[in-house]
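[1] No sequence on hand, only this structure:
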């Protein structure tokens, strides 16, 4: 017998006993006769009362149809015939002198009988077709039930209720337990139970659970292995003469494992939360009921006996400045489903504690937020450490930015990760704008690292390197050092690139080198210039001694020798005075003793003094001066200026005319002294240096001098508040112009 046949058998109605069937049949006929008779009687009474003949179809025919449909074909025929004949021949005639009415009544009787017979035959056939259609639909449904049962993943067993014997099973049962279909029919439900599983056989045999039973148990497979199951049994099923129950058994191994995993995970989570001092809370949003664990009170500093954990109580312990943030986080969680917030709580002792909280919201079937769960933990120490770290970082950054050296942190690809303000300022960018730029591009203006790049060397060998670099792109000379930055694995990640601006140092080195060279030249010139007059003086005196010893000397010859010796001594005095003046100027001790003096008279006096020397050189000195030019100056120092300028004009004038001009410039309120020669001139590149120490217009060793004269002249003029300038063209001579203030205001040279 197939599975579906058994299902049909289970749902087939039970047969009635013969005695019950006869009583039911006679009862149907009697009911039909009574209904038909009543319908005809009413019909006739209405005709009698109203008058005329009322058509039978008004009441009689509907009664015939109803009786036939209710009682079936045979009872319908019998009831219709008996009623028609009995009523017309016995009941109706008694009302009208026992005679049959006219032909219309006979015709009505015939129609009544024909309709009754036709209805009794037609209606049951229609009922049979409807029943067959219902049976076909039921058969299709049973086929679907069979497919569902056979291919259902759950195990389906039909069990005899009286002794628990398995009557039928689906395919899932054979696959799960390992028994064949025939083997299952030899088993009872007890054979499937594991040794440690409780038996529910007694409950299954009883009918005390009309709604069925649901329980969990442990079953055993054919190979002896066990597995947890969930059993749903329903009693009251009949298979033929046998009362049975249907059991749906589900393998819940995966569910049990998931439950065990969930239980273990929950325990681990509880232990983890407790070990990390994290608290949990559960808020029934609709009922406004909170559930807190004990750790919450440790975090909030509340008393578990008095703190009920309501929203209002919670808000009271939150720091006022953080209350809005907490409320916004709760609203955000209700709106989006989750949120996180950091806030402070105030303990009873007034101390502030930082709390971090995460929340998740659950919604009911209507989409309304009804539950919020979350965790919270103390982050006070973390906040303190973050603040200390922030302060340390800010302090480090301030120190980093205060360093005047140009510092950049570079990665292994020459990209800038951090710069200080000095470097950013030199690059003409903001510090954050430098991040990610290639150093060789922004510093050197190149598309690749230069050959001398110390950072490249550090990345290659992992050692510190140092280079002196002259960089035009950012302007200046730099001493660049790179120190490697290594990761935990020792791999070089980048370097600290420090560039110290040594432009001033290089300039000082150049100046020092030039000063040393000038000093060496000075020493050479000084030794030569000091040696010459000393030698002359020594030889002259020695010669005079020999002449005096050998013979009397005539007076003219002696006078010439003494004059020559005095001249040599005078040269020594001039050289030594210049050295002393340099010393005074360097020490800032050049003292001026001012008094009223006539510049014109001083110039004429010095012209007369040097005129003999000028004539010997072939030069003629001409003085252009109208009125006296009187000012308050130091006579000694001004005479020194006049003497030096005239001596240079004679020395470099090549025997050509020299012109000296003295006048008062009312526009600038200054006295003007101009000394012009037509000699060798001063090269253009030397004109800016000629007023510096140890500088001379020419390097001719035949022209004596230490190169200090014009430097001293310039210092004297500036000390008086005046100025000195030079206009010269090589081969055409030079013109020195000195401006001296007539009063205490400074004079500035104005080109005209």
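    Happy to help now that I have it. In this text the structure is predicted, and so the values were computed from the model without any measurement.
[2] CA only for contacts and neighbour counts going forward, please
    Fine.
[3] residues making contact with stretch 416-428?
    With Cα atoms under 8 Å, 6 or more residues apart in numbering as the test, stretch 416-428 has contacts from 400-411, 430-432, 434-439, 442-443, 474.
[4] what do you get if the cut-off is 10 Å, keeping everything else the same?
    Residues outside stretch 416-428 that contact it (Cα atoms under 10 Å, 6 or more residues apart in numbering): 397-411, 429-440, 442-443, 473-475, 494, 496-499.
[5] quick one: the strands in the stretch 551-700 of the chain?
    For the stretch 551-700 of the chain, strands defined by DSSP state E, counting those that start in this stretch occupy the ranges 595-598, 621-625, 630-633, 658-665, 670-677.
[6] Which stretches in the stretch 251-400 of the chain count as helices?
    Using DSSP state H, counting those that start in this stretch, the helices found in the stretch 251-400 of the chain span residues 253-275, 294-300, 311-317, 323-336, 380-402.
[7] most tightly surrounded among the strands of the stretch 551-700 of the chain?
    strand 670-677 (a mean of 23; mean count of other Cα atoms under 10 Å).
[8] Sort out for me which of the contacts of stretch 416-428 are in helices.
    397-402, 431-434, 439-440, 442 (DSSP state H).
[9] and which of those is nearest residue 229?
    Nearest to residue 229 among the ones in helices among the contacts of stretch 416-428 is residue 432, at 66.0 Å by Cα to Cα.
[10] residues contacting that closest one?
    For residue 432, the contact set (Cα under 10 Å, 6+ apart) comprises 417-421, 424.
[11] take a look at this one as well, against the first:
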């Protein structure tokens, strides 16, 4: 018996009563089978060859040999081999499905653990802030310290809100729906608003933001969804590049609007460049960096729902540049802007 590996090669799984040379010869004959099974005569005797397959996909093969026989195997032996191969295929497919199920359970359990931790952190902070507010309120304390504490509470509430909205979006995507409320949006204005809204987090992280924004880059987009996508990217840049500069750039090439977010953080390994856009995926251990592993997944879903795309260029230790491309409502006049940003291909034609 042979089983197919990831590259489709037949690898020996069991051999009894056959020399290695005969096994290798039969394996090649099984690989070249054009039908599900075949009877044949060879140096080793009468044999029956059968493919182990499921819905046309080759999973392996088997050979039953009657040593020394000079007549082909009987029809019942052929039927037995085909039935055995069928049951082997079912067993292998069930094992594959069980592995997928166990992997999904592991991802679910890990997500529940991380989600519980992420939700507990702001709740704990809220509880402490509310407890400390009770005493000065009873004592008639001045308003300024109370305002500071209320702002801290507001930040934690906003964080909880983002976490809950992210989970709700995953639920919407599971049902195949990510509703968009489209309206004319100027991308440079949207970036200004998000950076201003995010300024407190950027300040606490010590991240200086530089903007290079081409004006009049517009499209018919869902403003709230794009703001959400940019907040995910800014949060990602702050998390992995705290204390280092972040750059944002808006430009238009033909009918495509481009938004670039560059950080100088830890970077992304080549094998994780595509994987990080998956649901609950991370390029680093969750013990070192928090988060549900949803930000980049939701960002891609939002951008693709608008008919656009998102990708990242990065090297470990050299930061990362995320590029969002969206269909613009009308061609804009391209204005070169300074800065070490990735340029479009040489064959592109800016308007």
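    Alright, I've got the coordinates. Keep in mind the model is a prediction, meaning the values are calculated, not measured.
[12] quick revisit: most widely separated two among the contacts of residue 432 of the first structure?
    The most widely separated members of those are 417 and 421, with 13.5 Å between them, by Cα to Cα.
[13] Excluding residues flanking it in the chain, which one is nearest the aligned partner of residue 216 of the second structure in the first structure?
    By TM-score structural alignment, residue 216 of the second structure lines up with residue 628 in the first structure. Using Cα to Cα, 6 or more residues apart in numbering and skipping the chain neighbours, the partner closest in space to residue 628 of the first structure is residue 600 (5.7 Å).
[14] got a list of what the one you found touches?
    Listed by Cα under 10 Å, 6+ apart, the contact set of residue 600 of the first structure reads 623-630, 661-663, 671, 673.
[15] Of those, which are still contacts in the second structure?
    Contacts conserved in the second structure for these, using both residues aligned by TM-score structural alignment, their matches' Cα atoms under 10 Å: 623-630, 661-663, 673.
[16] Just the buried residues of stretch 298-308 of the second structure, please?
    298-303, 305-306, 308 (16 or more other Cα atoms under 10 Å).
[17] And for the aligned partner of residue 275 of the second structure in the first structure, the neighbour number?
    Residue correspondence to the first structure (TM-score structural alignment): residue 275 of the second structure is matched to residue 689. The tally of other residues near residue 689 of the first structure (other Cα atoms under 10 Å) stands at 14.
[18] isn't residue 689 of the first structure right up against residue 697?
    Yes: between residue 689 of the first structure and residue 697 there is a contact under Cα atoms under 10 Å: 8.8 Å.
[19] Give me the nearest residue to the equivalent of residue 655 of the first structure over in the second structure, chain neighbours excluded.
    Superposed on the second structure with TM-score structural alignment, residue 655 of the first structure falls opposite residue 243. Nearest residue to residue 243 of the second structure, sequence neighbours excluded (Cα to Cα, 6+ apart): residue 206, at 4.3 Å.
[20] Could you measure from the one you found over to residue 242 of the second structure?
    According to Cα to Cα, to the nearest Å, residue 206 of the second structure and residue 242 of the second structure sit 6 Å apart.
[21] Between these two, tell me which one has more neighbours.
    A count of neighbours by other Cα under 10 Å puts residue 242 above the other of residue 206 of the second structure and residue 242, at 22 against 15.
[22] what's near enough to touch the more buried one?
    Each residue near residue 242 of the second structure by Cα under 10 Å, 6+ apart is listed here: 202-208, 235-236, 263-266.
[23] What separation is there between it and residue 204 of the second structure?
    Plainly put, residue 242 of the second structure is 9 Å away from residue 204 of the second structure if you go by Cα to Cα.
[24] Could you report the distance from residue 690 of the first structure to residue 709 of the first structure?
    10 Å.
[25] what residues are shared contacts of the two?
    What both residue 690 of the first structure and residue 709 touch, as defined by Cα under 10 Å, 6+ apart, is the set residue 696.
[26] So these two - more neighbours on which side?
    Shown here are residue 690 of the first structure and residue 709; by other Cα under 10 Å, residue 709 has more neighbours (28 against 22).
[27] What's that one aligned with over in the second structure?
    So, by TM-score structural alignment, residue 709 of the first structure is matched to residue 295.
[28] for residue 435 of the first structure, same thing?
    Using TM-score structural alignment, the partner of residue 435 of the first structure in the second structure is residue 40.
[29] from memory that match sits against residue 46, does it?
    Yes: Residue 40 of the second structure lies in contact with residue 46 (Cα under 10 Å); the separation is 6.0 Å.
[30] the more surrounded of those two?
    Per other Cα under 10 Å, whichever of residue 40 of the second structure and residue 46 has more neighbours is residue 46, with 20 against 13.
[31] now the kept ones among the contacts of residue 600 of the first structure as a markdown table including distance to residue 638 of the first structure?
    Converted to a markdown table, these look like this (distance: Cα to Cα, whole Å):
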| residue | distance to residue 638 of the first structure |
| --- | --- |
| 623 | 17 |
| 624 | 18 |
| 625 | 17 |
| 626 | 19 |
| 627 | 18 |
| 628 | 15 |
| 629 | 13 |
| 630 | 12 |
| 661 | 15 |
| 662 | 13 |
| 663 | 15 |
| 673 | 11 |
